[in-house]
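Chemist: Sequence first, predicted coordinates after that:
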Amino acid sequence: MSNLKSLLLSCFLLLTFAAQGFSQQAKSLLWKISGNGITEPSYLYGTIHIICEKDFLLSNPVEESFKKTSQIYLEIDMDDPNMMADMQRYMNMPNDQNLQSVLKPEDYRTVGSFFKDSLGVNIDLFKNTKPLLLYSFVLIKMMDGCSTKSYEQTFVEMAKAQKKEVKGLETIPQQMSFIDQIPLDKQAEDLVKSINSYAKYKEYFNKMIAAYKNQDIEGLQKLSDDPEFGTSENENEALIYSRNKNWIELIKNIAAKQSTFFAVGAGHLAGESGVINLLRKQGYTVEAVN
């Protein structure tokens, strides 16, 4: 059970991966932040929070940039001993709601059958879990049982080896509050749709992975604009844009004090409201590193 809870946490982070519009930018996931009074540059890296081990790649520029910095900031502090306890406190629906109350009977059976037949999991174990978190299990199924690896966990291990502190831009309660901005019935609707159209969603997901591996931000943008699969403007605001705005002041203050390696989901880098553009608007020079 604890392993499943841990998987949910990793997969929730994956939900923020889908990149937003990023017009005519270099193909890169690593960006150098300088200027505007910074004495030593910081670095910004776009992750996918979980990926097949065979597709995992940590380039020399990423490793060198990591070594140059004094501390690491992830979306959340992944080495916080209280992380899993916080996750378990906030993963359930409010007011004693459950899947049977937010899904039609036939849709509940569809979800239950998928979890049992495809994942070997009894849906009753997660009957109170927010549907958007359960969607992450569908993503894991799309990875065809491959051995997975996490960029965030890798960075935590690298930080420990280099005796650097790991911190977070957000807390688990904050992250869960963003999910709560999406109505439960909409979360449930999206979950059922991903199962009923599994083959199409898997094809789309594989294209996203391929674009990520190619560091093709513009390609990710085109995929995210697909009306059948892309997230709505309200969902983007809850899961991406509002968080980006919150992070900018934090990044400014952190980078002003010491050189920092920031690693956040690739979906947060891109577009008019992406972290890169927002930093540039604040007067920083943000350059691709290849």
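Modeler: That came through fine. This structure is a prediction, so every number in the text was calculated from the model and none was measured. Numbers count the residues shown, from 1 in each chain.
Chemist: CA atoms for contacts and neighbours, from now on please.
Modeler: Will do.
Chemist: Confirm for me that Lys27 is in contact with Leu220.
Modeler: No. With contact defined as C-alpha atoms under 8 Å, Lys27 does not count as touching Leu220 (10.7 Å).
Chemist: Neighbour count: those two, which is higher?
Modeler: Shown here are Lys27 and Leu220; by other C-alpha atoms under 10 Å, Leu220 has more neighbours (26 against 17).
Chemist: host element of the more buried one?
Modeler: Per DSSP states H and E: Leu220 is located in helix 217-224.
Chemist: Could you list the buried residues of the very next helix or strand once past that helix?
Modeler: Sequence-wise, the next helix or strand downstream of helix 217-224 (DSSP H and E) is helix 233-236. Residues Glu235, Asn236 are the ones in helix 233-236 that count as buried (16 or more other C-alpha atoms under 10 Å).
Chemist: what does helix 233-236 contact?
Modeler: By C-alpha atoms under 8 Å, 6 or more residues apart in numbering, the residues outside helix 233-236 that reach it are Ile182.
Chemist: now that helix: how far from the chain's centre is it?
Modeler: Computed by C-alpha atoms, centre = their mean, to the nearest Å, the chain-centroid distance of helix 233-236 equals 15 Å.
Chemist: Endpoints of stretch 95-104, how far apart?
Modeler: This stretch, stretch 95-104, spans 19 Å end to end (C-alpha to C-alpha, to the nearest Å).
Chemist: one step back: can you list the helices and strands that the helix holding Leu220 packs against?
Modeler: Contact analysis of helix 217-224 by 3 or more C-alpha pairs under 8 Å, 6 or more residues apart in numbering; DSSP states H and E lists helix 198-213 as its packing neighbours.
Chemist: so what secondary structure elements neighbour the helix it packs on?
Modeler: helix 217-224.
Chemist: next, the one to line up against it:
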Amino acid sequence: MIRRCLWRSRSRAYLTPRSSQFLLTTRPINPARRYRRRPNNAVNGQDGAPAPVLGGVAGMARRVKSTLLGAALGAFGLIGAAAAEPAMWVVKDSDSTLYLFGTVHILRPQTTWRTPAFEAAFKAAEEVWFEIDLASASDQNKIRSLAPLFIDPSKPLSQKLDAAQLARVRAVATKLGLPAANLEALRPWFVAISLIGPSLQTLGLDPESGIENVLSKEIGARSARALETIDQQFGFFASMSEAEEIGFLMESIEGIEEGAAELDRLINAWARGDDGELVTILNQEMREQFPKVYDTLILKRNLAWVEQIKTEMAKSGVDFIAVGAGHLVGEDGVPALLRKAGLSVTQVQPKP
């Protein structure tokens, strides 16, 4: 859920950076409800390599280009938006309520996005879910254990890219103050992710102002949950073919080169909760041009989340799920898939 992963950035992988999970509850948690805790997972940089920004893999490659933009949603505040009303849905049955809120991983500190409907939903939740748990983001040992998924010592980056591609990647790295040599052993997908964070910083974005980070500090004693593990998210990217990885990298590079060119459109679409516009910006191109990548990073993950939500709905209580906005829109979005599965789903904001 996006994706959708911090510029969810021009690369559609973000629409949220450090994913965390939290809950604020004004009523006692139902002791009869069963809760399963998942291990904390985090994303951190490998020694000698740029630290990647993964907030939910999901975003990271939607239309790859928009992936980068996705994360930047809200980067410059809500331009042209009189009143922010990011999309939120509620799933209900006789004894369970579950809210779905579309997020962006990075925002400017002054951005206003909270609404009375959001506050009420978040406050009522007994459990808060995010794409992944980044509480152990400083766990270098964990990231090192995943090195085989993002490091390829047998074939350096310079042998995978053609001269023009390599020149563009190196130019971006140099502009961001990153030694090109540090990228040589990294797989293309990881190079893309490693460049996104620094790119966002040059735009003045603050990960700490991202929705997940803000909410994680407000959970209090409530239960925090994750839909995926960092192992799974790395695995999604690592499952791409070399050609797909290179395509993902170059789309991300294009997004970085264009900078804020498309941000206004994206930001306003998220702020308005404009389902159709977000589908066009974040998912449509990736689905058409990179169908296998779309299937891996968006559809399959959404379907897996639907199964987890169905399990939660079989219990009782109130849950709040905050994931990249790109995972919640369109016919392949989680709300639509839940309806197809027979669950009652209503859009809370904006009113349809």
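Modeler: Right, received. Where do you want to start? Note that the coordinates shown come from a computational prediction; the quantities given were computed from them, not determined experimentally.
Chemist: Quick TM-score on the pair, please.
Modeler: Superposed pair, TM-score by TM-score structural alignment, normalised by the length of structure 1: 0.81. Supporting alignment: 279 aligned residues with a C-alpha RMSD of 3.3 Å.
Chemist: rewinding a little: comparing the helix holding Leu220 of structure 1 with structure 2, how large is the average distance?
Modeler: Here the mean offset of helix 217-224 of structure 1 against structure 2 after fitting is 2.0 Å, by mean C-alpha distance after the TM-score superposition for structure 1.
Chemist: between that helix and helix 198-213, how many degrees?
Modeler: 160 degrees (axes from the mean of the first three to the mean of the last three C-alpha atoms, to 10 degrees).
Chemist: So which bits of helix 217-224 of structure 1 are buried?
Modeler: Under the neighbour-count criterion of 16+ other C-alpha under 10 Å, helix 217-224 of structure 1 has Ile217, Glu218, Gly219, Leu220, Gln221, Leu223, Ser224 buried.
Chemist: what are the ranges of the strands in the stretch 201-350 of structure 2?
Modeler: 223-226, 317-324, 344-349 (DSSP state E, counting those that start in this stretch).
Chemist: quick one, which of the ones you listed is packed in tightest?
Modeler: Mean neighbour count (mean count of other C-alpha atoms under 10 Å) peaks for strand 317-324 among the strands of the stretch 201-350 of structure 2, with a mean of 29.
Chemist: In structure 2, what residue corresponds to Val286 of structure 1?
Modeler: Counting by TM-score structural alignment, Val286 of structure 1 lines up with Val345 in structure 2.
Chemist: Could you measure from that match over to Val329 of structure 2?
Modeler: Distance from Val345 of structure 2 to Val329 of structure 2, by C-alpha to C-alpha: 13 Å.
Chemist: Then Phe236 of structure 2?
Modeler: Phe236 of structure 2 sits 20 Å away from Val329 of structure 2, going by C-alpha to C-alpha.
Chemist: neighbour-wise, which of these two wins?
Modeler: Val329 (25 against 19).
Chemist: Where does Ser136 of structure 2 sit: helix, strand or coil?
Modeler: Of the three states, Ser136 of structure 2 takes coil under DSSP: H, G, I helix; E, B strand; the rest coil.
Chemist: so which of the buried residues of helix 217-224 of structure 1 comes closest to Ala266 of structure 1?
Modeler: Comparing the buried residues of helix 217-224 of structure 1 against Ala266 of structure 1 with C-alpha to C-alpha places Ile217 closest, at 8.6 Å.
Chemist: quick one: the closest one from Ala270 of structure 1, how far?
Modeler: With distances defined as C-alpha to C-alpha, the gap from Ile217 of structure 1 to Ala270 of structure 1 amounts to 7 Å.
Chemist: Check Leu125 of structure 1 too.
Modeler: Taking C-alpha to C-alpha, one finds Leu125 of structure 1 at 36 Å from Ala270 of structure 1.
Chemist: residues contacting the closest residue to Asp96 of structure 1 other than its chain neighbours?
Modeler: Using C-alpha to C-alpha, 6 or more residues apart in numbering and skipping residues adjacent in sequence, the residue nearest Asp96 of structure 1 is Asn128, 7.4 Å away. Applying C-alpha under 8 Å, 6+ apart to Asn128 of structure 1 gives the contacts Asn92, Met93, Asp96, Gln97, Asn98, Leu99.
Chemist: which residue in structure 2 lines up with Asn128 of structure 1?
Modeler: In structure 2, the residue matched to Asn128 of structure 1 (TM-score structural alignment) is Ala185.
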